[in-house]
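Peer 1: Kindly generate the corresponding structure for this input.
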Amino acid sequence: MVDADQTFVIVGGGLAGAKAAETLRSEGFTGRVILIGEERDHPYERPPLSKGYLSGKEERDSVYVHEPAWYAQADIELHLGQPVTALDRAARTVRLGDGTTIRYDKLLLATGAEPRRLDIPGSGLAGVHHLRVLSHADRLQGVLSALGRDNGHLVIAGAGWIGLEVAAAARGYGAEVTVVEPAPTPLHQVVGPELGQLFTDLHSEHGVRFLFGTRLTEIVGQDGMVLAARTEDGEEQPAHAVLAAIGAVPRTALAETAGLALVDRAHGGGVAVDAALRTSDPDIHAAGDVAAAHHPLLGMRLRVEHWANALNGGPAAARAMLGQDVSYDRIPYFFSDQYDLGLEYSGWAPPGSYDQVVLRGDVAKRQFIAFWLKDRRVLAGMNVNVWDVTAPIQDLVRAGAAGTTVDTDALGDPSVPLPSVLPAP
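Peer 2: Have a look, this model is predicted:
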């Protein structure tokens, strides 16, 4: 057990950082725990920012990880609204924006990611938005509501998860929505062309217009306000607001200047960590969106930008900081809600990694499970409006990673219980 006089510092006031702090206390650590967050808000969860809170179905206070009073009760020292400007590994200190220097015995980097910016003329106009932090959601909620009242137009650059969830929220307010996407279908890098059309149809039925195979080249404005968005073919789309939903990049500047090992951006970027979420410095760990971890089960390095990774990765890193034997092998998982469609996705199957897609259920009614396979091994599964199947889907993914093949006919047959698809041990 660690010394009670030790100080553990967590840089990053998001879900990963907050859950790490909670875990340190629940595991019996009695030293100082210092949590540093760049935002002024207490640590919160990000999914509501594009789902329940943005759509107006959930209250703002519902996003917080803990009640504000919990941190004092747990003896967690909070430094909110304070960026960390420097990390000195030799002295084992971090310096805050106000010049304060804090020494650490163990350090956790949970600095997250930041949205990619549109690098086109007009991207600095007041009506161009991003969605990453709570203040973005606060502002965007008001924008969507106003667009709905005034029959205004929202143009979204990007048909990924954020783009589609905001499109659904915007239509809920009554705003007109056009989504511009260079790929041939939505979510092309996640669900591939086989299921992309499902999301095209879903949103089209709710009045969303898609422009595929093109991208924004200019945002036209006047007096600082957005008037239109121009695409590669020279067409102008009416727009009163634009959302840039073109992905995120890990916030690695602090780690980079400190000389920690990083992963090349061509391979996803992030701070390189081992299965114990330990960086190239044994006294520094990383978790959440910024961490590119070697996955012991899948046998590859992954950087996963989803809620479940922060929820589980923060506690795993905390236990490793305490000297426990940790091998972080959680199956990547995320969920999405769009109109009356809810889904959960487990696994890792980017385009090119699989050779077969097996569908189980009624795709026309949007009640089914999709499986991505390679050589009859399950790489990933997505349940759409079918619930309580995450555990058996993840069992199939784990078995596939271990080399177990499945009967694809049984996999696609709803009358065969999912646990029965795996061969008997």
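Peer 1: hey, let's count contacts and neighbours off CA atoms from now on
Peer 2: Will do.
Peer 1: gap between the residue nearest to Thr111 when sequence neighbours are not counted and Thr390?
Peer 2: Computed as CA to CA, 6 or more residues apart in numbering, the closest residue to Thr111 that is not its neighbour in sequence is Gly12, at 4.6 Å. Going from Gly12 to Thr390 by CA to CA, to the nearest Å gives 29 Å.
Peer 1: And the two? Which one has more around it.
Peer 2: Using other CA atoms under 10 Å as the criterion, Gly12 and Thr390 rank with Gly12 on top: 26 against 17.
Peer 1: for that one, what are its contacts?
Peer 2: 35-38, 109-112 (CA atoms under 8 Å, 6 or more residues apart in numbering).
Peer 1: how about the residues you listed in CSV, adding distance to Gly122?
Peer 2: As requested, these are arranged in CSV below (distance: CA to CA, whole Å):
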residue, distance to Gly122
Leu35, 37
Ile36, 34
Gly37, 31
Glu38, 28
Leu109, 34
Ala110, 32
Thr111, 29
Gly112, 27
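Peer 1: one more to put side by side:
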Amino acid sequence: MSPDEPGIVVVGASLAGLRGAEALRRGGYAGPLTLVGDEPHAPYDRPPLSKHVLAGELRPDATALPHLADLDATWRLGQPAVGLDRSARVLRLADGVELRYEKLLIATGAQARPWPVTDGSGPLPSGIHTLRSRDDAAALRIALAAGPKRVLIVGGGLIGCEAASCCRDLGLAVTLADPNPTPLARILGSLIGSVIVSCMNTAGVDFRPGTHVEAFEADASGRVCRARLKDGAAIETDCVIVALGATRDTSWLAEAGLNADAGGLTCDSACRALDSEGRPAPGLYAAGDVARCPSPFYGGRLVAFEHWGNAVAQAGHAARNMLANDDDQRAYRHLPSFWSSQFGINIKGVGLADGADAVAVVQGSRASRRFLAVYGREGRAIAAISFDQARWLPAYAERIEAGAAFPPILGATDQSIKDFGAPDFPEPRSR
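Peer 2: Below is the predicted model:
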């Protein structure tokens, strides 16, 4: 096959895109391979951005991902995809280049959800940051090194909590405003999230639960100087981190006739992209944050995982199916997992806790901030979370995959189920 013939194109040059391309080569694909990325940088690791890069322990350009296979690929970096013609099998890039493809792996990931700007409100003041990309981290590191008087973090998810922890390690005054009663309330519930509140209080973070930021005000130089709250109060700040989650990078697929929106690109169990009629689109696969696939562990519920391990595993699985015959398309089975380091604690989780109707602390205690908790729904274990207590986590993951009863392990070493109750998740967001 000559370089001018259509081969496989991977759209998205981050973790899932790189590992997917490597899996294609390891799987025996020897044809033309092209990787397209919207950023000018070679694939890099994102988890260090909110930790080591912000702390100044690691340069932003020192986060490059290792290459685990000889790709022999064409790289088109700094040129985002802007359109897809499925009938002609052509991918259009921002610079006007059109790439023909035989098969396409969509791994465009997600983007930080920006602060909503209403019509007529004018541009945002300077000093307002998001944290998703390498460039975001580099700009925010410069801002933090300048010693702002107070950092305001809007949003209490994983990125917001990790950023708050890092800022306190740097000796900066930090306020975290969260509309929920505790940080991580939407993924862990407020019962477990209350432990993060305790950690923040000890670290000196000014945590503001139930707080809604409505707008930002600028000083005479155009820099942010305060945030106005829904209740009429204000928070003085000269550096803001907007940590409102992420939206999937699917806008370039708007005219492609696929089932795609800000929540992801819907796929079948084999990671094949589905069209607007729910049928697999010929030659199109997806992996990583952008892929919204049915989970066999949660009744076929469509989920898009924003976690490192899933990006690697799903990219490899999609690559395998891309090289297989139509009658050999295997279903993707992956129990989601995540980890986070904040306030001196290593948090690890498996499964999806949201939707649980019960939670039990089965080892340790919330008061000690060292424990393992299991979540259940309708009598079945669906997730587990550990705070500096991960020894038994793999065993619980196995039980969750098997659909075991809640709690799935009884009589384990050092087990003492004394803390049992409702997880207390916030009401779902209105759409």
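Peer 1: Could you report the neighbour count for Leu229 of structure 2?
Peer 2: With other CA under 10 Å as criterion, Leu229 of structure 2 counts 16.
Peer 1: Could you measure from the counterpart of it in structure 1 over to Ala239 of structure 1?
Peer 2: Here Leu229 of structure 2 is matched to Thr231 in structure 1, going by TM-score structural alignment. Relative to Ala239 of structure 1, Thr231 of structure 1 is positioned 12 Å away (CA to CA).
Peer 1: Also Leu343 of structure 1?
Peer 2: 30 Å.
Peer 1: same question, Val406 of structure 1
Peer 2: Distance, Val406 of structure 1 to Ala239 of structure 1, by CA to CA: 49 Å.
Peer 1: Leu35 of structure 1 now?
Peer 2: When Leu35 of structure 1 is compared with Ala239 of structure 1 (using CA to CA), they lie 41 Å apart.
Peer 1: now swap in Ala137 of structure 1 and tell me
Peer 2: For Ala137 of structure 1, the distance to Ala239 of structure 1 - CA to CA - is 19 Å.
Peer 1: any chance you could map the helices in the stretch 201-350 of structure 1?
Peer 2: 253-257, 307-321 (DSSP state H, counting those that start in this stretch).
Peer 1: What count of nearby residues applies to the corresponding residue of structure 2 for Asp340 of structure 1?
Peer 2: For Asp340 of structure 1, the aligned position in structure 2 is occupied by Gly344, per TM-score structural alignment. Neighbour count of Gly344 of structure 2, defined by other CA under 10 Å: 11.
Peer 1: Check Gly288 of structure 2 too.
Peer 2: Counted with other CA under 10 Å, Gly288 of structure 2 comes out at 30.
Peer 1: circling back to that earlier point, more neighbours: Leu343 and Ala239 of structure 1, which one.
Peer 2: Ala239 (24 against 19).
Peer 1: and that one, what is it in contact with?
Peer 2: 152-155, 226-229.
Peer 1: ok, 7 Å please
Peer 2: For Ala239 of structure 1, the contacting residues are 153-155, 226-229, by CA atoms under 7 Å, 6 or more residues apart in numbering.
Peer 1: State the helix or strand in which Val357 of structure 1 lies.
Peer 2: strand 356-362 (DSSP states H and E).
Peer 1: now for the helix or strand that comes right after that strand, which elements pack on it?
Peer 2: As assigned by DSSP H and E, the chain's next helix or strand after strand 356-362 of structure 1 is strand 367-374. When contacts are defined as 3 or more CA pairs under 7 Å, 6 or more residues apart in numbering; DSSP states H and E, strand 367-374 of structure 1 sits against strand 356-362, strand 377-384.
Peer 1: for these, which one sits closest to Ala318 of structure 1?
Peer 2: strand 377-384 (28.0 Å; CA to CA).
Peer 1: Does anything pack onto the helix or strand that comes right after the closest one? Which helices or strands?
Peer 2: Using DSSP H and E, the next helix or strand after strand 377-384 of structure 1 towards the C-terminus is helix 390-401. Applying 3+ CA pairs under 7 Å, 6+ apart, we find helix 390-401 of structure 1 packed against strand 377-384.
Peer 1: And Gly148 of structure 1, how close does it get to Asp337 of structure 1?
Peer 2: 20 Å.
Peer 1: what's Ala362 of structure 2 in contact with, if anything?
Peer 2: Careful, residue 362 of structure 2 is Val and not Ala. 372-373, 415-417.
Peer 1: rerun that using 10 Å as the cut-off
Peer 2: 371-374, 384, 407, 409-412, 414-420 (CA atoms under 10 Å, 6 or more residues apart in numbering).
Peer 1: Identify the residue nearest whatever residue of structure 1 lines up with it in space, chain neighbours excluded?
Peer 2: Matched across to structure 1, Val362 of structure 2 falls on Leu359, judged by TM-score structural alignment. The spatial neighbour of Leu359 of structure 1 that comes closest, neighbours along the chain excluded (CA to CA, 6+ apart), is Ala370 at 4.6 Å.
Peer 1: these two touch, right, the one you found and Thr408?
Peer 2: No: counting by CA atoms under 10 Å, Ala370 of structure 1 does not reach Thr408; the two are 11.7 Å apart.
Peer 1: Between those two, point out the one with more neighbours.
Peer 2: Ala370 (22 against 18).
Peer 1: Quick check: the more buried one vs Asp388 of structure 1, distance?
Peer 2: From Ala370 of structure 1 to Asp388 of structure 1 the distance is 15 Å (CA to CA).
Peer 1: same deal with Val11 of structure 1?
Peer 2: 35 Å.
Peer 1: Neighbour count: these two, which is higher?
Peer 2: Between Val11 of structure 1 and Asp388, counted using other CA under 10 Å, the more crowded position is Val11 (24 against 8).
Peer 1: before we move on, the earlier item: list residues touching both of Ala370 and Thr408 of structure 1?
Peer 2: 357-359.
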